[in-house]
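K.L.:
the following block contains a protein sequence and its predicted model.
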Amino acid sequence: MTTSTPENRLRSALEALSGHSPLVHCITNTVVQQITADVLLAIGAAPAMVDHAQEAPVFAAAADALLVNTGTVAEGQVQAMPAAARAARDAGRPWVLDPVAVGSLPVRTPLAHELLTLGPAAVRGNASEIAALAGTGGGGRGVDSTDTVEAVLDAARDLSARTGAVVAVSGERDAIVSAGRTTVLTSGDALLARVIGTGCALGATCAALLGSSRDTDLTPHDAVLAAHALHGAAGTLAARGAQGVGSFAVGWLDALDTLTPADVLELVGLQEQAAPA
């Protein structure tokens, strides 16, 4: 059995990833497909980008986990996303919703709300995206958040309670929220926000950790927390030797490839918050 401390559960989730090499099916935006695949390979997972409406549900039912990212919503993806999510749910495969730029945009916003009804194991977004999904905000400035993580914690808790999903809010400090549990993670570096695809690839890493821990006693909260810790720790380490955003991007990918679970724990801070009364 996994011991009870958050640190030990995080370590166990990262160890499960290294021992499993999960196949992660990504329906993601066209801007970040390569960096997402590179990140999955760096952490020891196997990426696949299958977004044809007929093929996506077949592949989703066979993969270890699925990512649905609404960053680009071409017509074929709009059809493939709910079909794949439904197939993953019916096959017992965890899937992650990354509601990129939801709020006022007329295609992705109702699509994301439809996807919420299909049983995601986790929802990962910035504070404005989470507020928009929860019905307490109108979205951010494109893909950038105009809200703070702390300001949307109640909305994240409500969204988790309504959907049963772990809700992860990314920002200067990340918050991972599930039934009766909120974990605040301190990690990373400001340069992460200046490299394309780091957030979107985080959604894929959440899927990888969920897929690799599916047959363990770890919870989805543990898996999503571990994904955020791994990305943040890699950002902290990469920033130490970076001369700018280019060298940081390469160093971040290298760190994802080389960090051990013990390294990650040394580079992040965890704070468990008591459930609201």
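P.N.:
Noted; the coordinates are in hand. Residues are numbered from 1 along each chain as shown.

K.L.:
hey, let's count contacts and neighbours off CA atoms from now on
P.N.:
Fine.

K.L.:
isn't there a strand covering L97?
P.N.:
Yes. Counting by DSSP: H, G, I helix; E, B strand; the rest coil, L97 falls inside a strand.

K.L.:
that one contacts M81, correct?
P.N.:
No. Assessed by Cα atoms under 8 Å, L97 is found out of contact with M81, at 9.8 Å.

K.L.:
now do the shared contacts for those two.
P.N.:
V68, L115 (Cα atoms under 8 Å, 6 or more residues apart in numbering).

K.L.:
then this one, side by side with the first:
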Amino acid sequence: MQIREKLSANLSLVKEKSPLIHHITNYVTVNDCANIVLAIGGSPVMADDLEEVEEMVGFASALVINIGTLNSRTIESMLSAGLKAKELGVPVILDPVGVGATKLRTNTAARLIQALKPEVIRGNMSEIKVLAGLEVAIKGVDSLADEQDGSVVAKTLASELDSIIAITGKTDVVSDGKQVCLLDNGHQILADVTGTGCMTTSLVGTYCGVTKDYFSAAVAGITSMGLAGEIAHAALRHGEGIGTFRTRLFDSIYNLTPELLAREGKIRYE
């Protein structure tokens, strides 16, 4: 099955099965992540208390871990839920938000990767380069790294960690260590709305909840967000800005069809 057929099939399965996606995520974007999962056809749950995360992940089809607003309590919940997920065969998707900005983030990301061996890691260029041990500049949780050598970095790190590595930016890069896929959907305005990266990770997690082909799931999640961004931006009228765009982004995800995703996805192999 070709990649476009896989994307179409993945979205059809999401809408058919409505997979439960367990999130331990950050409080800045938690509502948006829940709503984007609902919009694509999944079912979100945002449970982070240590007393219930293991039980909750037992019901889930995927676990999304996002370190955007770390604290000592949720770190332990992430590890507990992640270990239970691995025991149950539930895929773990990691978003290492702001890794490299502080020692806590960097050490926590390393700890989670070592303990959980996530099926997919999605981050911006700075975040992924930090995980790869490269020197990069970072501003808070924003990337300052250029996209040069993104394919090499993704492929090398994917092979080293035995994970799917997804880098989002002007051109998105997805690699499983053997193949590299470049994705060209999207619009610059996505960077002006808080949480679009987190929401993309949630979409990737939703697709991971319906297939064991985590490479195609990552491509599907990133392409869905990029294509929805294009559609939402094209619908803006004179005088409308990021507030209207944000609303239309959710609408575009909600109205996304398997046929549209397969046809309009700008996907190429390197």
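P.N.:
Nice, I can see it. Fair warning: this is a prediction, and the values are worked out from it, not measured in the lab.

K.L.:
where exactly do the helices run in the stretch 51-200 of the first structure?
P.N.:
Remark: helices assigned in the stretch 51-200 of the first structure by DSSP state H, counting those that start in this stretch are 56-62, 75-90, 108-116, 127-134, 153-163, 198-212.

K.L.:
I'd like the ones you listed as a markdown table, with distance to A262 of the first structure appended.
P.N.:
Converted to a markdown table, the helices of the stretch 51-200 of the first structure look like this (distance: least, Cα to Cα, whole Å):
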| stretch | distance to A262 of the first structure |
| --- | --- |
| helix 56-62 | 32 |
| helix 75-90 | 32 |
| helix 108-116 | 35 |
| helix 127-134 | 29 |
| helix 153-163 | 29 |
| helix 198-212 | 17 |
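
K.L.:
minimum distance to E7 of the first structure: which of those has it?
P.N.:
With Cα to Cα as the criterion, E7 of the first structure lies closest to helix 198-212 of the helices of the stretch 51-200 of the first structure, at 15.5 Å.

K.L.:
the helices of the stretch 51-200 of the first structure: which one's closest to H20 of the first structure?
P.N.:
Between those, helix 198-212 lies closest to H20 of the first structure; by Cα to Cα that is 5.7 Å.

K.L.:
read off where that closest one ends up in the second structure.
P.N.:
Aligned by TM-score structural alignment, helix 198-212 of the first structure corresponds to residues 196-210 of the second structure.

K.L.:
residues contacting that stretch, please?
P.N.:
10-11, 13-14, 17, 19-21, 29, 32-33, 36-37, 40, 42, 61-64, 66, 91-95, 122-123, 168, 190, 214, 217-222, 224-225.

K.L.:
need the contact list for A48 of the first structure.
P.N.:
L23, V24, H25, C26, A37.

K.L.:
let's go with 6 Å and repeat that
P.N.:
Listed by Cα atoms under 6 Å, 6 or more residues apart in numbering, the contact partners of A48 of the first structure are H25.

K.L.:
same question for the one 3 residues further on.
P.N.:
By Cα under 6 Å, 6+ apart, the contact set of D51 of the first structure is I27, Q77, A80.

K.L.:
can you check V100 of the first structure too?
P.N.:
Counted by Cα under 6 Å, 6+ apart, V100 of the first structure has contacts T70, G71.

K.L.:
what lines up with it in the second structure?
P.N.:
For V100 of the first structure, the residue aligned by TM-score structural alignment is V97.
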